[in-house]
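Chemist: here is my input; please provide its structure:
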Amino acid sequence: MKFVGLVGSNADESYNRKLLEFIRRQFKVKFELEVLEIDDIPMFNQDENWEECFQLRLLYHKITRADGVIIATPEHNHTITAALKSVLEWLSFKVHPFEDKPVMIVGASYYDQGTSRAQVHLRKILDAPGVNAFTLPGNEFLLGKAKEAFDGNGNITDQGTVKFLEMCLDNFIKYVGVVSSLKKPKPIEAEDLYCKGAIDTTILGIDPDDPDWLEKAAKQVNAVEGDTYVKLDNGLLTVNQLNMFLNAMPFELTYADDNNQFLYYNDAHPDPNTMLGKRVKEQVGNRLGTVHGTLPPARMKNVEWVVGTLRNGNQEYVRTIVPGTPPEVINTHNYQAMYYPDGSYAGINEIIFNFKPWLDWYLKETGQRLVGGTGMQTVHGATDADSGASSTDAAGSGADLTTDADSGASIQ
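Modeler: Below is the predicted model:
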């Protein structure tokens, strides 16, 4: 599960930030938590455009896609901070990311009450029309005497408190599971698979379906190549090194931007006919509608569904297993949403690989085996059998896409 934690203070030093960071570290095996700030958000003004604030856009996109939200609120004058109240105003006026979203409230304060009154007020706000969050009832975690609660490394020292916090978080995980079953996905609008519009990174003046698009586009923008260095977020590589790195991946990788233009695939196989999702260089730059132009209309609708599902944030990834392959191949496709710095949709990163060798290796290493009939096999064994790994889980997760994927076509 992926949660976001909202720091309810805009102060540089905050015990509620410490509390969320402790939760993120201490319970990382249970869920993934991303801590978000509200320090650069202006006071709510309905005459202003919320989209002009980067941090508000970030909060909107992160909350929309999260499985649940944990809000850590201080207590100022018996209520929540003005900064947190303002954020909730912004996110319940033109946009409503909290609607039907599971929310847990925690709080830390200097005094014994541990933000109890602020939490009562926050529950009322989250229940208001326009917010409509599903706030976990009861289950209050109130951290009093916050100055003494943490050690120098930001850890809560009292083990009884940590155990109670873990119980509250376990209850929230169960609550998210229940609420998620009631979630209705956003309706998917018709996708423009033929790139009729343009985005900031679209290279204009060249037909996307031109088989020489790559060379012409690279020349037009003076694209670097060879031993020219590229500074990445966490590294410095030449273009040649980047190509070697990506081509050495044990997966077939593709990227299509949020304008539905196919821009890249790695050269993991020298012969396209040996690829699980066949691609050729002449397709680079193509419209997705062109890449999948040979599919019947019903299957094109499945392509739209995958793109629209990821664009809407209904799912962060879509997985499917392509049927009809030989026994030594489990043709697995993973379509992963990508995001711009403000959290908005940036396109699809597709990974295709044969899962069978990985499964065989796992079974050998753990001493387990597959049992059961075809399509109903599960992993059993004396070692690590509670892992829950099963071919049923893998195949079932992509059941809605089998009509799209059974030809081996991929969302390139």
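Chemist: only C-alpha atoms from now on, for both contacts and neighbour counts.
Modeler: OK.
Chemist: okay, buried residues for stretch 104-119 please.
Modeler: Of the residues in stretch 104-119, 104-110, 113-119 count as buried by neighbour count, 16 or more other Cα atoms under 10 Å.
Chemist: I misspoke; the intended subject was stretch 241-257.
Modeler: Neighbour count says stretch 241-257 has Gln241, Leu246, Asn247, Phe251, Glu252, Leu253, Thr254, Tyr255, Ala256, Asp257 buried, by 16+ other Cα under 10 Å.
Chemist: compare with the first, here's sequence two:
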Amino acid sequence: MFNVSKNENVKILLVVGSSRKGSYNQLIADYLRDKYGNIVDFRQADLKSLPVYSEDIENEDFPSVTKLREDVNWADGVLLLTPEHNFTMSVLMKNFIDWCSRVEHVLNGKPTMVTGATLGHLGTVMAQSHLRQALLSPGVKAIAVPNTEVYINAIQDRIKDGKLLEDKAESLNTAFINFIDYIKPGNGYCFSCN
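Modeler: All right, here's what the predicted structure looks like:
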């Protein structure tokens, strides 16, 4: 379906929409990288180095934008981890979408998974909703993979010593395996078998 050979790892680009030290979304990205690094090749997009998008500069040669587009093209799928700022996605995440939706449209047809963590009770539900809408917009046209929605609320109760607790990550693991299964059907990964 997505030209991933049976003998090679799935390639996932992690896009963390937070630059905060101690970011909960970065913690989740680190958890996934540690847990699935043997079956998935991960890269992480550097959102902090991107210039603020403007149509006036979209054709300029920014090394950070070139690298971002190369990373998206490299990936079999893109996992977006968004914080929620004022009931929507972060500025970093919006800037990522803007750069990917113009000129080369690198997210077009790319499988995506959206998640996010928060201290509150709604688990970034508004930010994820807005992000999913943006991913389906005409300039982006990414594939929002079904059965991969995870709203991680009360994250402070799910971490210990700076790490996500395994017994508090079941829905995240299930959604991530669904994402991998969508990209590489018949790969033999089975979360419930572990």
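Chemist: helices - which of the buried residues of stretch 241-257 of structure 1 land there?
Modeler: Gln241, Leu246, Asn247 (DSSP state H).
Chemist: export the residues you listed as a markdown table, with columns for distance to Val4 of structure 1.
Modeler: Below are those laid out as a markdown table (distance: Cα to Cα, whole Å):
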| residue | distance to Val4 of structure 1 |
| --- | --- |
| Gln241 | 35 |
| Leu246 | 31 |
| Asn247 | 34 |
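Chemist: from these, pick the one nearest Leu58 of structure 1.
Modeler: Among those, Leu246 lies closest to Leu58 of structure 1 (Cα to Cα), at 29.1 Å.
Chemist: alignment lookup: that closest one to structure 2.
Modeler: In structure 2, no residue is matched to Leu246 of structure 1 (TM-score structural alignment).
Chemist: could you identify the most distant pair in the buried residues of stretch 104-119 of structure 1?
Modeler: Met104 and Tyr110 (20.8 Å).
Chemist: mind giving me the packing neighbours of the lengthiest helix in structure 1?
Modeler: If you go by DSSP H, structure 1 has its longest helix at helix 159-180. Applying 3 or more Cα pairs under 8 Å, 6 or more residues apart in numbering; DSSP states H and E, we find helix 159-180 of structure 1 packed against strand 102-108.
Chemist: which part of structure 2 matches the strand it packs on?
Modeler: So strand 102-108 of structure 1 is aligned with residues 111-117, judged by TM-score structural alignment.
Chemist: just how off-centre is that stretch within its chain?
Modeler: 5 Å (Cα atoms, centre = their mean, to the nearest Å).
Chemist: contacts for it next, please.
Modeler: The contact list for stretch 111-117 of structure 2, computed with Cα atoms under 8 Å, 6 or more residues apart in numbering, reads 24-25, 76-84, 123-124, 128, 131-132, 142-145, 148-155, 176, 179, 183.
Chemist: can you pull out the strands in structure 2?
Modeler: Ranges of strands within structure 2 are 10-16, 40-44, 77-81, 111-117, 143-144, 150-152, 159-160, 163-164, based on DSSP state E.
Chemist: make JSON lines out of those strands and add distance to Asp56 of structure 2.
Modeler: Output for the strands of structure 2, formatted as JSON lines (distance: least, Cα to Cα, whole Å):
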{"stretch": "strand 10-16", "distance to Asp56 of structure 2": "25"}
{"stretch": "strand 40-44", "distance to Asp56 of structure 2": "27"}
{"stretch": "strand 77-81", "distance to Asp56 of structure 2": "26"}
{"stretch": "strand 111-117", "distance to Asp56 of structure 2": "28"}
{"stretch": "strand 143-144", "distance to Asp56 of structure 2": "28"}
{"stretch": "strand 150-152", "distance to Asp56 of structure 2": "36"}
{"stretch": "strand 159-160", "distance to Asp56 of structure 2": "43"}
{"stretch": "strand 163-164", "distance to Asp56 of structure 2": "42"}
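Chemist: to Tyr53 of structure 2, which of those lies closest?
Modeler: Comparison of these against Tyr53 of structure 2 by Cα to Cα identifies strand 10-16 as nearest, at 16.7 Å.
Chemist: returning to what we had before: among the buried residues of stretch 241-257 of structure 1, which are located in strands?
Modeler: If you go by DSSP E, these have Glu252, Leu253, Thr254, Tyr255, Ala256, Asp257 in strands.
Chemist: the fourth one -> structure 2?
Modeler: Right, Tyr255 of structure 1. Tyr255 of structure 1 maps onto no residue in structure 2, with residues paired by TM-score structural alignment.
Chemist: Tyr255 of structure 1 and Phe262 touch, don't they?
Modeler: Yes. Tyr255 of structure 1 is within contact range of Phe262, at 6.2 Å (criterion: Cα atoms under 8 Å).
Chemist: tell me how many other residues crowd the closest residue in space to Leu119 of structure 2 that isn't next to it in sequence.
Modeler: Once flanking residues are discounted, Leu119 of structure 2 sits nearest to Ala154: 4.4 Å by Cα to Cα, 6 or more residues apart in numbering. By the criterion of other Cα atoms under 10 Å, Ala154 of structure 2 has 15 neighbours.
Chemist: and what of Thr290 of structure 1?
Modeler: Residues within reach of Thr290 of structure 1, counting by other Cα under 10 Å, total 16.
Chemist: on that earlier part again, what packs against the helix or strand just after the longest helix of structure 1?
Modeler: For helix 159-180 of structure 1, the succeeding helix or strand toward the C-terminus, using DSSP states H and E, is helix 213-220. Using 3+ Cα pairs under 8 Å, 6+ apart as the contact test, no helix or strand touches helix 213-220 of structure 1.
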